[in-house]
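[1] Would you be able to build a 3D model of this:
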Amino acid sequence: MTFSSSSSSSSSSSFSSLVVIILGVLVLLHESNAQLNSTFYSTTCPNVSSIVSNVVQQALQSDPRIGASLIRLHFHDCFVNGCDASILLDNNGTTIISEKDAAPNTNSTRGFGVVDNIKTAVENSCPGVVSCADILAIAAEASVSLAGGPTWTVLLGRRDSLTANQAGANTSIPSPFEGLPNITNKFSAVGLNINDLVALSGAHTFGRAQCRLFSNRLYNFNGTGNPDPTLNTTYLTTLQTTCPQNGSGFNVANLDPTTPDGFDNNYFSNLQNNQGLLQSDQELFSTSGSATISIVNSFSSNQSTFFQNFAQSMINMGNISPLTGSSGEIRLDCKKLN
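    So this is what the prediction gives:
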């Protein structure tokens, strides 16, 4: 009787151990499925990065703004439901209400045609393999690298969404009119910290912004009837010429007045000189007591430090809630569902 009980106990223990092992393996498999990696297309589309880079380089010849526009698409995509290419979907008249028509994107985001050109080139080489979400991530890295900025290993394996979230785009994407606390909260909501906030804001070292996004700083800041007192007065005069008070608001100004098409750390020196174009830029340095000030100073004094942090923060942003495994789909046309 004692032997039988011992044998039963031993068998039960072995069975329990086996269950634990199986569950552990299943958890690991699930985690590996959800984990992006740098070799995802090594056998299915090994030249994808060079294909994307070549199309971006070609686009830059006629449009020096396109690099900044492409990285902005990736940013605006990842902050809404994660990095899933939902921003690329057009209205379909039934289930898709496009994020392109959300306030932060309408008449503002650009580069969709270049994304289509990249997708066509990739499909010609590797049909039905590479997601539009991964194309945005690769294009962002290529855009920075081609402008003289850092390179990094882009983690891949995202799949494309089956939905869009216009309401989420209206509330989740940081606004140039918002104060630093609100923007910090929006970064925190997607798992990004203060260092990521400052580093990723450094993408404003190239590209342009429309006058309507900062004209309040030139003429009527916070309803005072006066310019933003943190704005460098010489810079203010220059901007008022570019953006007259009764203008359309769609003229554009360089985000970085010193090296507008190069990716460097001048953005942070500009903040120190009160030459941040957007309110959300300047507040990184002008908000008294903010932890962002020392980070701005660090990045301004050492471009390598900025480049290293920017690359890591781009990887962090690219990891926001990706669809992987069997979730979503690989769109054949980035503008619409299969």
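
[2] CA atoms for contacts and neighbours, from now on please.
    OK.

[3] Relative to Gly82, how far out is the residue most central in space within the chain?
    In the chain, the centroid-proximal residue (C-alpha atoms, centre = their mean) is Phe75; its distance is 2.0 Å. To Gly82, Phe75 is 10 Å away according to C-alpha to C-alpha, to the nearest Å.

[4] One more: Gln308?
    Distance, Gln308 to Gly82, using C-alpha to C-alpha: 23 Å.

[5] ok, those two, which is more surrounded?
    Neighbour tally, Gln308 and Gly82, criterion other C-alpha atoms under 10 Å: the higher count belongs to Gly82, 21 against 15.

[6] And the helices in the stretch 151-300 of the chain?
    For the stretch 151-300 of the chain, applying DSSP state H, counting those that start in this stretch gives helices covering 166-172, 180-189, 194-201, 215-219, 233-242, 266-272, 279-286, 292-301.

[7] Tell me the helices and strands packed up against the last one.
    With contacts defined as 3 or more C-alpha pairs under 8 Å, 6 or more residues apart in numbering; DSSP states H and E, helix 292-301 has these neighbours: helix 194-201, helix 266-272, helix 279-286, helix 303-318.

[8] one more time with 7 Å
    helix 266-272, helix 279-286 (3 or more C-alpha pairs under 7 Å, 6 or more residues apart in numbering; DSSP states H and E).

[9] Could you say which of those is packed most deeply?
    Compared across those, helix 266-272 shows the largest average neighbour count, a mean of 24 (mean count of other C-alpha atoms under 10 Å).

[10] And this one, please, so the two structures can be compared:
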Amino acid sequence: MASAPPSSSLLILLILAFAALVCESRLSADYYVKSCPRFNQIMQDTITNKQITSPTTAAGTLRVFFHDCFNDGCDASVLLSSTSSNSAERDAEINLSLPGDAFDLIVRAKTALEFACPNTVSCADILAVATRDLLTMLGGPHYTVYLGRKDSRISKSSLAESNLPRPTMPMSQLIDIFTKRGFTIQEMVALSGAHTVGFSHCKEFSFNIRNDTHYNPRFAQALQQACSGYPQNPTLSVFNDIMTPNKFDNLYFQNLPKGLGVLESDHSLYNDPRTRPFVELYAKDQNKFFQDFAKAMQKLSLYGIKTGRKGEIRRRCDAVN
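    Predicted coordinates:
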């Protein structure tokens, strides 16, 4: 015996529910145009003020964004604080050096946006837009950020330790980490160009300076002197690009053949035959680097995002609702 067809009212409810789910899950560049009309202006004002007062904010925010996205997607899980029952990502050993200015920027932007349009803008969207806008402030390429992400309710330090790449990893392992997330070797090299700004802590490379013959000898000596007090002062760091450390350009790639890379992974990019052709390409052609970097960043910003009911819009970026 055939079952009775559902009533017309039930069909309507099902259609409306499905339509709402589809709409809720769709990302767009103007996602907040109606729900938070001042979104772009608030973001611009907050970012500009923070970067002017703390010029290292841009590079720091880029690093926080990368650490967030590569650990189970761009969902602001790295912004959550630990609780008595859970050790969050930001307390993982690999994340302890993430700069406070980046977290402060997100808090400022979230506070202003909650005042203007409560419970509307996700922390994940704030981090994605802040990263893009700060990069352009440093002279980097502009790319469209599609909005509508939700914030994760889960953040575990153990996942960060196992998911994030480290500068001491062999190139095969680094390539594997990227390709498992759908990124090509060329996209990995393009994203590595983010090292054209910012700095690295001495603890990430000082043990290797004397043993790695790929360093320019004078540069190695300068690094040893800069990091001589590292055991007593673990916060000591050096610029990734010693030529133009606060400008987003292709000098990072030009430095690598000269032995002026800071990290072991920097040297590996030039010395490995799988990645060297792209290093040479970007060293010669900044426009090509900018073009590929922008595409890779846009792709990264959409990796593993949470939409619809898979996440929430946190009222505070450091705690779940």
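
[11] Can you calculate the TM-score here?
    TM-score of the superposed chains, computed with TM-score structural alignment, normalised by the length of structure 2, equals 0.89; 305 aligned residues with a C-alpha RMSD of 2.1 Å.

[12] Quick one: the helices of the stretch 151-300 of structure 1 as a markdown table, columns for distance to Ser13 of structure 1 too.
    Formatted as a markdown table, the helices of the stretch 151-300 of structure 1 follow (distance: least, C-alpha to C-alpha, whole Å):
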| stretch | distance to Ser13 of structure 1 |
| --- | --- |
| helix 166-172 | 50 |
| helix 180-189 | 43 |
| helix 194-201 | 48 |
| helix 215-219 | 71 |
| helix 233-242 | 75 |
| helix 266-272 | 62 |
| helix 279-286 | 58 |
| helix 292-301 | 55 |
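
[13] What's the match for Phe306 of structure 1 in structure 2?
    Applying TM-score structural alignment, one finds that Phe306 of structure 1 aligns to Phe289 in structure 2.

[14] ignore the last one, Asn182 of structure 1
    Asn182 of structure 1 maps onto Gln173 in structure 2, by TM-score structural alignment.

[15] List the residues that contact Gln210 of structure 1.
    Counting by C-alpha atoms under 7 Å, 6 or more residues apart in numbering, Gln210 of structure 1 touches Gly249, Phe250, Asn251, Val252, Ala253.

[16] Please report the distance of the counterpart of the fourth one in structure 2 from Gly198 of structure 2.
    If I follow you right, that is Val252 of structure 1. In structure 2, the residue paired with Val252 of structure 1 is Ser237, using TM-score structural alignment. Computed as C-alpha to C-alpha, the Ser237 of structure 2 to Gly198 of structure 2 distance reads 10 Å.

[17] Could you check which of those two is surrounded by more residues?
    Between Ser237 of structure 2 and Gly198, counting by other C-alpha under 10 Å, Gly198 is the more crowded of the two (25 against 20).

[18] Excluding covalently adjacent residues, which one is nearest to that one?
    Ala59 (4.8 Å; C-alpha to C-alpha, 6 or more residues apart in numbering).

[19] can I assume the one you found is in contact with Ser200?
    No - between Ala59 of structure 2 and Ser200 there is no contact under C-alpha atoms under 7 Å: 10.7 Å.

[20] list the residues that contact both of those two?
    Overlap of the contact sets of Ala59 of structure 2 and Ser200 (by C-alpha under 7 Å, 6+ apart) is empty.

[21] Those two: which is more packed in?
    Ala59 (26 against 18).

[22] now that one: how far from Pro99 of structure 2?
    According to C-alpha to C-alpha, Ala59 of structure 2 stands 9 Å off from Pro99 of structure 2.

[23] Please identify every residue contacting each of these two.
    The contact sets of Ala59 of structure 2 and Pro99 do not overlap (C-alpha under 7 Å, 6+ apart).

[24] residue contacts, Cys317 of structure 2?
    The neighbourhood of Cys317 of structure 2, defined by C-alpha under 7 Å, 6+ apart, consists of Leu79, Leu80, Val107, Cys123.

[25] what about the closest residue to the third one other than its chain neighbours, distance to Ile94 of structure 2?
    Beyond its immediate neighbours in the sequence, the residue positioned closest to Val107 of structure 2 (C-alpha to C-alpha, 6+ apart) is Cys317, lying 6.9 Å away. To Ile94 of structure 2, Cys317 of structure 2 is 20 Å away according to C-alpha to C-alpha.

[26] got it, and Tyr282 of structure 2?
    According to C-alpha to C-alpha, Tyr282 of structure 2 stands 28 Å off from Ile94 of structure 2.

[27] now Lys306 of structure 2
    Distance, Lys306 of structure 2 to Ile94 of structure 2, by C-alpha to C-alpha: 24 Å.

[28] Compare those two (neighbour count), which wins?
    Lys306 (22 against 17).

[29] Contacts only, for the closest residue to the match of Phe306 of structure 1 other than its chain neighbours.
    Distances taken as C-alpha to C-alpha, 6+ apart place Tyr282 nearest to Phe289 of structure 2, at 5.0 Å, with adjacent residues excluded. Each residue near Tyr282 of structure 2 by C-alpha under 7 Å, 6+ apart is listed here: Asn250, Phe253, Lys288, Phe289.

[30] try 10 Å
    By C-alpha atoms under 10 Å, 6 or more residues apart in numbering, the residues touching Tyr282 of structure 2 are 189-190, 193, 249-254, 288-290, 292.

[31] and the two most separated of the residues you listed?
    Gln254 and Asp292 (16.6 Å; C-alpha to C-alpha).

[32] Next one: the aligned residue in structure 1 for Val33 of structure 2 from Leu156 of structure 1, what distance?
    Taking TM-score structural alignment, the alignment pairs Val33 of structure 2 with Ser42 from structure 1. Remark: distance between Ser42 of structure 1 and Leu156 of structure 1 (C-alpha to C-alpha) = 10 Å.
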